[in-house]
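Asks: using only what follows, build the 3D model:
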Amino acid sequence: MPPNKMYISTVNHIGCTTRFLLVEPLNFKSKCPDCQAKIEKNEKWTISRLPCPLAQSHEDLACGIVIKPSNGHFKSYKLGDDLHIGISNSQGLIYSFWTKGIEIDTSKWENSLKILDFRAFFFENLNLLDNSMDFFVEIQRKMKKFDKSKYMENDWNCFDFVMEYMKFTNYRNYRSKIDFLEEFVTKKLENVVKYCMLFEKLSNK
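Replies: Got it, this is the predicted structure:
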């Protein structure tokens, strides 16, 4: 399993009521904290992976709106730090806007957070989603609305790019970025911070 994966599993076994948490890959030298039984790969042990809020593959990233820290990783993120936001197509390619203009990329978005899934809105028609994204970008490049020279960190940035796309598709027209953040970001971001703190705590045991 690649080292950047961030999975946490619950572990327990027959004959003991204690359930405990471990990060993956599991260390099979570990022992039950209650009865000291050694973890084994057999039917006596139950290992269940907790839902991970962060995208662990291109499939997890696909067809939605995703966010990540502007600098670093969610492991070191603190509430209030700057975020970068983008829109993903059906292949997990991320369209975003920053100092270099509109960028299409996927390599920099490992362990990002998908805050909205567009599949239901496009009635599972992924071609329609991809075409709308490409058409939107083509229009913006012709209009130079999101040219790199127009980028302003606080007044015309990646969040504006995403909200313009939502307006373009008639998904939603927000009065402010705060409304968008309250609906899609705040609660999920708090959950990610808690998950990462737990992952780090378990990793350093």
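Asks: from here on, just use CA atoms for contacts and neighbour counts.
Replies: OK.
Asks: let me know the secondary structure of the nearest residue to Val137 once chain neighbours are set aside.
Replies: Sequence neighbours aside, Ile102 is the residue nearest to Val137 in space, at 7.9 Å (criterion: Cα to Cα, 6 or more residues apart in numbering). Assigned by DSSP: H, G, I helix; E, B strand; the rest coil, the conformation of Ile102 is strand.
Asks: compare with the first, here's sequence two:
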Amino acid sequence: MENSVIKFHHCEKDIYCFFVPEQCPVCGESLSSRRLQEAPVSIPSPFVNGQKIKCSFLVKPTKGTFLREYDGRSDLHVGITNTKGVVYNYNETGVCRDEQGWAQSVSVPLVQPDMYSLINQWDPYLEQFSLAEMWNPQRYNETDHNCYTYALTFINCVLATQGKRNLTKTEFTEKFVLPRTKKASRYITLYQEISENYFYIVDSSQQEDDNSSI
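Replies: Got it, this is the predicted structure:
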């Protein structure tokens, strides 16, 4: 279970940690609510439990989790959730329907909450799509007929039913996936730094200038 990241301000520094220490790690001064210029704030995690997110595109490491094993270069795996949080995903064994294993994922919502008609049709449509011959195990190819192909093809099928144009892999990735994975990458770096050194400390002025805060 991941720890919550907390940020507090002291010594003109922004200090990130899992808990507010008794003494400032910069100057050693005793910390109390009256000695802090601002109340500590919790940094929201970019990760969600995929089993609790419906009608979404999910990303997670093929092996392990983002905060523990992921090194920024490991392979990623993607899937689509139905309305019950079952994650449909495609690999060398064919289409899998996972009810667990996606507890730490990056999510891209695919349906607006008020799109009741589409939500009602989502599960049977996703199941029917997944039964197509093109998603047989024998068709799987790690390079050009993979989990991303499966997910994006389904998304484009949904767009087609709404009279909307298809998205290319580049378009979908750059517009919807990269903004979320970049935020996740910054959070992973922050989290791992705290795990190793207890604190992550930056100049407040520097953070404001480079807009690098999460």
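Asks: check contacts around His73 of the first structure.
Replies: Counting by Cα atoms under 8 Å, 6 or more residues apart in numbering, His73 of the first structure makes contact with Asn111.
Asks: which position in the second structure pairs with Tyr95 of the first structure?
Replies: With TM-score structural alignment defining the correspondence, Tyr95 of the first structure maps onto Tyr88 in the second structure.
Asks: any chance you could list what contacts the longest helix along the second structure?
Replies: Of all the elements of type helix in the second structure, the one with the most residues (DSSP state H) is helix 178-197. Contacts with helix 178-197 of the second structure, where a contact means Cα under 8 Å, 6+ apart, come from 5, 16-18, 45-47, 66-67, 72, 106-108, 199-200, 214.
Asks: most widely separated two among these?
Replies: Val108 and Phe199 (30.2 Å; Cα to Cα).
Asks: looking at these two, which is more packed in?
Replies: Taking neighbours as other Cα atoms under 10 Å, Val108 of the second structure and Phe199 compare with Phe199 leading, 22 against 16.
Asks: just to revisit the earlier point, could you pull out the buried residues of the longest helix of the second structure?
Replies: The neighbour-count check on helix 178-197 of the second structure (16 or more other Cα atoms under 10 Å) flags 180-181, 183-185, 187-188, 190-191, 193-195 as buried.
Asks: swap in stretch 56-65 of the second structure?
Replies: For stretch 56-65 of the second structure, the neighbour count (16+ other Cα under 10 Å) marks 56-61, 65 as buried.
Asks: likewise for stretch 71-82 of the second structure?
Replies: For stretch 71-82 of the second structure, by 16+ other Cα under 10 Å, it's 77-82.
Asks: and which of those residues is nearest to Glu174 of the second structure?
Replies: Distances from Glu174 of the second structure to the buried residues of stretch 71-82 of the second structure, taken by Cα to Cα, are shortest for Val78, at 15.4 Å.
Asks: what does that closest one correspond to in the first structure?
Replies: Under the alignment (TM-score structural alignment), Val78 of the second structure pairs with Ile85 of the first structure.
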